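**Student:** please find the sequence and the predicted model below.
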Amino acid sequence: METKTATKKTTAKTTTTSKTASKTASKTPAKKGAAKELKDLFEDSLKDIYWAEKALVKALPTMMKNATDEKLKAGIEKHIAETKTHVERLEACFNALGKKAQAKKCDAMQGLLDEGKSIMEETEPGAVRDAGIIAAAQKVEHYEIATYGTLAAFAKVLKEDECVKHLLQTLAEEKKCDELLTKVADTNLNSKAM
């Protein structure tokens, strides 16, 4: 009997706390021109990743110049070419939507690129810097994998088949790049950095 009463009091207290929390939590007001439909969110997200890919085209050569491991340098060099293709595929998506390709600053990618730059400044050239470059690059890849997966899902629902095709091609390449970075790190590079 005492257990039932204690359980009821705990449940009542939890319910009251949840109701109070939802009353005090405020909704974030939408900006002027905010997305109202999935298509709007899709197009806005395309602008974001378009900016991100173009920023990567500029940032990757610096990472390659700072790397010392030959496999890492070769992997980055290959990904520079792929990233240029990613930009072209995004332009094809905009074209399929009947829109002009437009970039909108991606704060998340800017943060990841800034972190990568900091890692290079805070490490000595060699295996330690190479390990840091891989860590920074994989964070970028994981962000891109999440973004392209989401965009492909949006495009599928919106029946934007040409976009789905392009986005899935890029998603597959981003996953392969992440796997390559893991392989380079695991093949003795992290051990050399000790």
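**Tutor:** Here it is on my side, so go on.
**Student:** every contact and neighbour count from this point should use C-alpha atoms.
**Tutor:** Will do.
**Student:** could you check how far residue 128 is from residue 24?
**Tutor:** Using CA to CA, to the nearest Å, residue 128 is found at 47 Å from residue 24.
**Student:** for those two, indicate the residue with more neighbours.
**Tutor:** residue 128 (22 against 8; other CA atoms under 10 Å).
**Student:** here comes the other one, which I'd like you to weigh against the first:
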Amino acid sequence: MTKALPKLARAATNPDLAAAFTTHLEETQGQIERIDQAVESTNVKLKRIKCVAMEGLVEEGQEQIEEIEKGPILDAALIAAAQKVEHYEIATYGTLAALAKKLGYTAATQLLLETLKEEKATDEKLTLLAEQEVSKEQAGKKVTS
């Protein structure tokens, strides 16, 4: 995501959406540090592997950037792509936090729950941006009977 979020921010035409992507990039960098802390607190040795599912979601967002003209439609597609990633991350961090709690890793649990909270907040922010865009679109259309 640290490579994808700057691309999403550059592709967005809505300044609030671009700012949301930039803010989430900063959060993501902090989350990486937090994950490292969580792993260290458990004394478990992990091997870093690429997540094929996440790569697919990121690739889908990149394809939309390449295929859709800049503007409100692309912004909506970017929001949808970002929310797919957020939902995947929410599921992952929720599961990891539950597992850490079950295994008695209190410090790791708290770190993972903090990240989960940030991911949920980002998802909510994206939903609000999507709703605002729809409201703008509706306000610009005349209703005729």
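**Tutor:** Happy to help now that I have it. All figures in this text were calculated on a predicted structure; none of them were measured in a lab.
**Student:** fetch the TM-score of the aligned pair.
**Tutor:** TM-score for the superposed chains, counting by TM-score structural alignment, normalised by the length of structure 2: 0.90, backed by 139 aligned residues with a CA RMSD of 1.8 Å.
**Student:** now the strands for structure 2?
**Tutor:** Using DSSP state E, structure 2 contains no strands.
**Student:** the spatially most central residue of it and residue 54 of structure 2, how far apart?
**Tutor:** Nearest to the geometric centre of structure 2 sits residue 86, at 3.8 Å (CA atoms, centre = their mean). Counting by CA to CA, the gap from residue 86 of structure 2 to residue 54 of structure 2 is 10 Å.
**Student:** same question for residue 60 of structure 2.
**Tutor:** Counting by CA to CA - residue 60 of structure 2 and residue 54 of structure 2 are separated by 10 Å.
**Student:** what does residue 9 of structure 2 give?
**Tutor:** Going from residue 9 of structure 2 to residue 54 of structure 2 by CA to CA gives 18 Å.
**Student:** out of the two, which sits in the more crowded spot?
**Tutor:** Legend: neighbour count by other CA under 10 Å for residue 9 of structure 2 and residue 54, higher for residue 9 (22 against 15).
**Student:** for structure 2, longest helix please?
**Tutor:** helix 106-139 (DSSP state H).
**Student:** swap that for structure 1, please
**Tutor:** Structure 1, longest helix under DSSP H: helix 127-157.
**Student:** got the angle for that helix vs helix 161-184?
**Tutor:** 160 degrees (axes from the mean of the first three to the mean of the last three CA atoms, to 10 degrees).
**Student:** what's helix 127-157 of structure 1 packed up against?
**Tutor:** Taking 3 or more CA pairs under 8 Å, 6 or more residues apart in numbering; DSSP states H and E as contact, the helices and strands that helix 127-157 of structure 1 lies on are helix 38-66, helix 107-121, helix 161-184, helix 190-192.
**Student:** okay, residue 96 of structure 2 and residue 113 of structure 2: tell me how far apart.
**Tutor:** With CA to CA as the criterion, residue 96 of structure 2 and residue 113 of structure 2 are 9 Å apart.
**Student:** tell me who's in contact with the alignment partner in structure 1 of residue 51 of structure 2.
**Tutor:** Aligned by TM-score structural alignment, residue 51 of structure 2 pairs with residue 106 of structure 1. By CA atoms under 8 Å, 6 or more residues apart in numbering, residue 106 of structure 1 lies in contact with 48-49, 51-52.
**Student:** which of the residues you listed ranks first by neighbour count?
**Tutor:** residue 49 (25 neighbours).
**Student:** distance-wise, check the closest residue to it other than its chain neighbours relative to residue 136 of structure 1.
**Tutor:** Excluding its sequence neighbours, the residue lying closest to residue 49 of structure 1 (CA to CA, 6 or more residues apart in numbering) is residue 106, at 6.9 Å. Per CA to CA, residue 106 of structure 1 is found 17 Å from residue 136 of structure 1.
**Student:** and what of residue 105 of structure 1?
**Tutor:** Per CA to CA, residue 105 of structure 1 is found 19 Å from residue 136 of structure 1.
**Student:** so between the two, which is more surrounded?
**Tutor:** Comparing residue 105 of structure 1 with residue 136 by other CA under 10 Å, the one with more neighbours is residue 136, at 21 against 14.
**Student:** aligned partner of that one in structure 2?
**Tutor:** Correspondence of residue 136 of structure 1 to structure 2, assessed by TM-score structural alignment: residue 81.
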